[in-house]
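[1] Next one to model:
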Amino acid sequence: MIEKRRRKRHGSHIFLITLILTIALGSVVLGCSMIWAVGSPQLVAVKLESQLANLVEDVQAAESVLASAQSAKPVGKYDALLADEALCRQQNIYAKTAASPNETTIVFAGDILFDDHYAVKVKMNQRGRGIEGSISQEMLDVMRSADIFMVNNEFPYSDRGTPTENKKFTFRAKPEYASYLLDMGADIVSLANNHAYDYGKIAFLDTLDTLNGIGMPYVGAGRNLEEAIKPVYFIVNDQKIAFVAATQIERTENPDTKEATQNSPGVFRCWNVDKLLEVVANAKQVSDYVIVYIHWGTEATDQLDWAQKDQAVKISNAGADLIIGDHPHVLQQFGYCEDTPVMYSLGNFLFNSKAQDTCLVKLTLDANGFKSLQFIPGRQQDCSVTMLHGTEKERVLSYMRKISPGVTIDGDGFVTKKG
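    The predicted model follows:
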């Protein structure tokens, strides 16, 4: 449709230019004829010079019209919305320029941790190279080159607060460490997890302020329920993509990680899934695609639990186009709910000292919709992450095929639905 509009405008401009030149040339011919009829050579020369000067001006004007026509950009369906900066800020809408005008790439990673008292940050400090010393260049290239890169930020940023009483693991990172997100190439983070509130309300609010301070969009948490449930929207290549995040962990009536309410800060909890379904459905009405990043499942197992299976179907039916899960700290299967792809758990990405398999998941969109979905195998080992190749890559792909009976995964990691 955009190409058709462009051709139509181009044809109109050609017609206008032709008309201008025809009229101008006709004026010259008519003027010359009248002058010759008078019979004065001097008058002929003067008038002819004037007519030719006018013709040159008309040609220059025609060239200007053509140049403007060729440089004009097609009108996008979201141009008017993007022109209203105040409305975009209010609705969490961000404009992105894609690396390619023909497709949009979105990459997802799992859990990260930058707490000074845990192994990943200790090793990072020892190496003295920041993110560059902890994530391989190959992985960073994929993350940084993505039009949108999303990761699970499983800790607060603060120098304040006290650890949650009787909680086995509590995490907190210095506010300045938020810059690592920028170094990784992150464009958006999820705070919908069971560690965002580890150091209480004050550290939680510091986290929101810290992320706002570096211009990092976040989903799944906020100063109140309205903010916590609000999607983030990216408009890329004239497509509007909604990101929603929620957590069903911890599954108790009085969780350590506080739930956002109408007048108190916290995370977007979805143990009762009704509100999440409402948010997804509403986002679908105003977006081309809806992506749900959800904290769910049982830790340390590749087996899906009943709540994952139950909610995946409901979230898909509500309008989600892709579901990405985390929390189990290990890889879980790919599946489909009707036509909605589900990656049930991305596993740890850069989280602890364990040697374990990890991944990036890369979604590519084009003008027709989903172009491809790719599983990129990686390895977390010695507190760093590398991309896998050869027999190690095939080992992880074979494992994913084994635990994902409903999909086909080819040798390059591209995932398609069976049947």
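[2] switch to C-alpha atoms for all contacts and neighbour counts from now on
    Fine.
[3] K309 belongs to a strand?
    No: counting by DSSP: H, G, I helix; E, B strand; the rest coil, K309 is not part of a strand but helix.
[4] can you count the residues close to it?
    As a burial measure, K309 scores 13 neighbours (other CA atoms under 10 Å).
[5] which stretch of helix or strand covers R251?
    For R251, there is no enclosing helix or strand under DSSP states H and E.
[6] Is it correct that H13 is in contact with S68?
    No: between H13 and S68 there is no contact under CA atoms under 8 Å: 9.4 Å.
[7] Looking only at neighbour counts, state which of the two leads.
    Applying other CA under 10 Å to H13 and S68 shows that H13 carries more neighbours, namely 19 against 12.
[8] which element is the more buried one on?
    Per DSSP H and E, H13 falls inside helix 2-38.
[9] so what secondary structure elements neighbour that helix?
    Counting contacts by 3 or more CA pairs under 8 Å, 6 or more residues apart in numbering; DSSP states H and E, helix 2-38 packs against helix 41-71.
[10] To compare against the first, here's the next sequence to fold:
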Amino acid sequence: MFKRILVIMLVFSLVAFKLSDEFLIKNELDYSGVIFNEEFKTEDDYLNVLLIKGDKDFVCHNKNDFKKQDFLIEKDLSFLKVGNTVPVIINESKEDLENFLDSLSCKKHILFTQFDFVEHDFFNEYVVNNIKDMDKLKVDCPLCLYGVYYFSEKCGKDKYEFSDSNLYFKSQGRSLNDNKKFLFVGDMMFDRGVNLLMKNNDDYNYPFLKINDYLTKVDTLVSNLEGPIVSNMTFISTHSMSFNFDKRMAKVLKDNNFQVLSLANNHTSNRGYSGLLETRKFLKENNLDYVGEPDGCSLDDIIIKDDIIFYAVNKTFVFNCSDDEIVSNIEKLSKDKFLIMLVHWGDEYVHNASLSQTELAHKMIDAGADLIIGGHAHVIQNIEKYENKLIFYSLGNFIFDQYFSKETQQGLMVGLEFKNGKEVYTLFLTEEEKAQPFFVKDSAELFRWLASISSDDLKTEIEKGEIIIYPQD
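    Prediction:
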């Protein structure tokens, strides 16, 4: 028997309303209503509008003169088979909206909303999961979205699911809160030219201004911190190969939602052991987890978050961490948890992993690693599937000042979700402009190139920007 659905939320345009109409007819719902965000232009401004289907004499909340807009309402809802729809203006008051929704009947009304989300479903789901925290919602009508959440919770319909075309709350079902979103980005460096840009713009958040909305839409954000954070930063030159970052960067990283930072690279020790200690201190003060060390590969600095283990190693120093030592450490870790290896390795500025990288990657997976995320090459490298596990040999640069080639200003972001036993990897391509990463708009050609240098059995998925790893028996 079909379970009555209380609230349906629709994203984007009239196509969504067609889908909602089909949904209502298919499931024979006997009541309906609308929370609808649209720009009904008045002579003075644009209004966010709430439309409710219910009693004919229902009183509008902050009702305005909608006679001039009647034709717009009729047009936009012409194929939605509901009647007695009442338009309601949503003002800026969250409390007023709650009071209004408290007056609605859970048995007589169903609500719809239309609004603009962020661009990709990977981030959309996180917005819905955090719907109650309205201040963090990046949609064109956060109060419309909050109203749906509030009314659903009031009526005891607080479980929700996500699909490509609509979102709906229902009384039973698995909550998306069971799904954690991980996002991996490439190497980050905040010295030299990046430091000058931050100072010239008087903003240490400058590198993240074009990408922040997306970074804050995940549960765990992971990167490689390519240098130490120190109390007395020393600027040498824009060509120096010795890095150090201003102490304010720790808070900036926290504010941009970073949770896990690898210190296992060839630059974290650029200010010596005292610089490494300061880095750990500033990260701890800002509740940022760090993993790994520039020298050595002990298990002292691993991170365990729920059922995930992060283990980071630096293979750029010749005598640092033998393959056998790394494999032995992996074998000591719990096989009941998902092990993510963060590895700094390989040759710079080449797009294909070396034989030694491939051999080590296979050894790590054979020993128990579930996912390998690599860095150091400063360019994107091939993706390999081995024993049903993924190896991202290099994500390239995320924030750097290597403006001498297009390839060193490109990066790969990898989103990871666990869904019904599957590992779902979503791929995003970024470019930098003056140390500010942003999403590549026309990414098809770059995905085709990445597919061409990667495992044959991944080519189709890489071109589509999504790789799914299914559990094996």
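[11] Which element, helix or strand, includes the equivalent of D187 of the second structure over in the first structure?
    Using TM-score structural alignment, the partner of D187 of the second structure in the first structure is D111. D111 of the first structure belongs to strand 103-112 when assigned by DSSP H and E.
[12] got a list of contacts for the next helix or strand after that strand?
    The C-terminal neighbour of strand 103-112 of the first structure among helices and strands, as given by DSSP H and E, is helix 119-127. Residues outside helix 119-127 of the first structure that contact it (CA atoms under 8 Å, 6 or more residues apart in numbering) are 113-116, 130-131, 133-134, 350-353, 383-384.
[13] Put the buried members of those into a ChimeraX selection.
    Of these, the buried ones can be selected in ChimeraX as follows, counting by 16 or more other CA atoms under 10 Å:
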select :113,114,115,116,130,131,133,134,350,351,352,383,384
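[14] mind putting the contacts of helix 119-127 of the first structure in TSV, secondary structure included?
    Listed next are those as TSV, based on three-state DSSP:
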residue	secondary structure
L113	coil
F114	coil
D115	coil
D116	coil
G130	helix
I131	helix
G133	helix
S134	coil
L350	strand
F351	coil
N352	coil
S353	coil
C383	coil
S384	strand
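[15] In CSV: the contacts of helix 119-127 of the first structure, plus distance to I294 of the first structure.
    Converted to CSV, the contacts of helix 119-127 of the first structure look like this (distance: CA to CA, whole Å):
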residue, distance to I294 of the first structure
L113, 18
F114, 21
D115, 23
D116, 26
G130, 28
I131, 25
G133, 29
S134, 25
L350, 18
F351, 18
N352, 21
S353, 24
C383, 25
S384, 24
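[16] just the helices in the second structure please.
    In order along the chain, the second structure carries the following helices (DSSP state H): 14-27, 70-76, 94-102, 121-129, 142-154, 192-200, 212-215, 249-255, 272-285, 323-332, 355-367, 444-452, 459-464.
[17] tell me how far the second one is from the chain's mean position?
    Helix 70-76 of the second structure has its C-alpha centroid displaced from the chain centroid by 36 Å (CA atoms, centre = their mean, to the nearest Å).
[18] residue range for it in the first structure?
    Using TM-score structural alignment, helix 70-76 of the second structure lines up with nothing in the first structure.
[19] out of everything not next to it in sequence, what's closest to the residue nearest to the spatial centre of the first structure?
    What sits nearest the mean C-alpha location of the first structure, by CA atoms, centre = their mean, is I148, with 3.2 Å. Distances taken as CA to CA, 6 or more residues apart in numbering put I106 closest to I148 of the first structure, at 4.7 Å, once the chain neighbours are dropped.
[20] Share the number of residues neighbouring that neighbour, please.
    19.
[21] Identify the residues contacting it.
    If you count contacts by CA under 8 Å, 6+ apart, I106 of the first structure has them with A146, D147, I148, F149, M150, K362, L363, T364.
[22] which of those residues lies closest to D58 of the first structure?
    D147 (44.5 Å; CA to CA).
[23] To which residue of the second structure is that closest one aligned?
    By TM-score structural alignment, D147 of the first structure lines up with D219.
[24] Disregarding flanking residues, what is the spatial nearest neighbour of its match?
    Once flanking residues are discounted, D219 of the second structure sits nearest to K181: 5.2 Å by CA to CA, 6+ apart.
[25] is it true that that neighbour touches L215?
    No: K181 of the second structure is beyond contact range of L215, at 10.9 Å (criterion: CA under 8 Å).
[26] Give me the helices and strands touching the lengthiest strand in the second structure, please.
    Scanning the second structure for the longest strand, with DSSP state E as the assignment, gives strand 422-433. Strand 422-433 of the second structure sits against strand 397-399, strand 410-419, strand 436-439, strand 466-469, with contacts defined as 3+ CA pairs under 8 Å, 6+ apart.
[27] What about the residue nearest to D219 of the second structure, how many residues nearby?
    20.
[28] For V260 of the second structure, see how far away it is.
    As judged by CA to CA, to the nearest Å, K181 of the second structure and V260 of the second structure stand 13 Å apart.
[29] Spit out the residues that contact those two alike.
    Common neighbours of K181 of the second structure and V260 (CA under 8 Å, 6+ apart) are T220.
[30] need the contact list for Q333 of the first structure.
    D302, M343, Y344, S345, M400, I403, S404.
[31] Repeat the analysis, applying 10 Å as the threshold.
    Contact analysis of Q333 of the first structure by CA atoms under 10 Å, 6 or more residues apart in numbering lists 302-304, 342-346, 399-407.
[32] Could you save the helices of the second structure as CSV and add columns showing distance to V424 of the second structure?
    Listed next are these as CSV, based on distance: least, CA to CA, whole Å:
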stretch, distance to V424 of the second structure
helix 14-27, 25
helix 70-76, 36
helix 94-102, 36
helix 121-129, 10
helix 142-154, 27
helix 192-200, 33
helix 212-215, 18
helix 249-255, 26
helix 272-285, 30
helix 323-332, 23
helix 355-367, 18
helix 444-452, 17
helix 459-464, 11
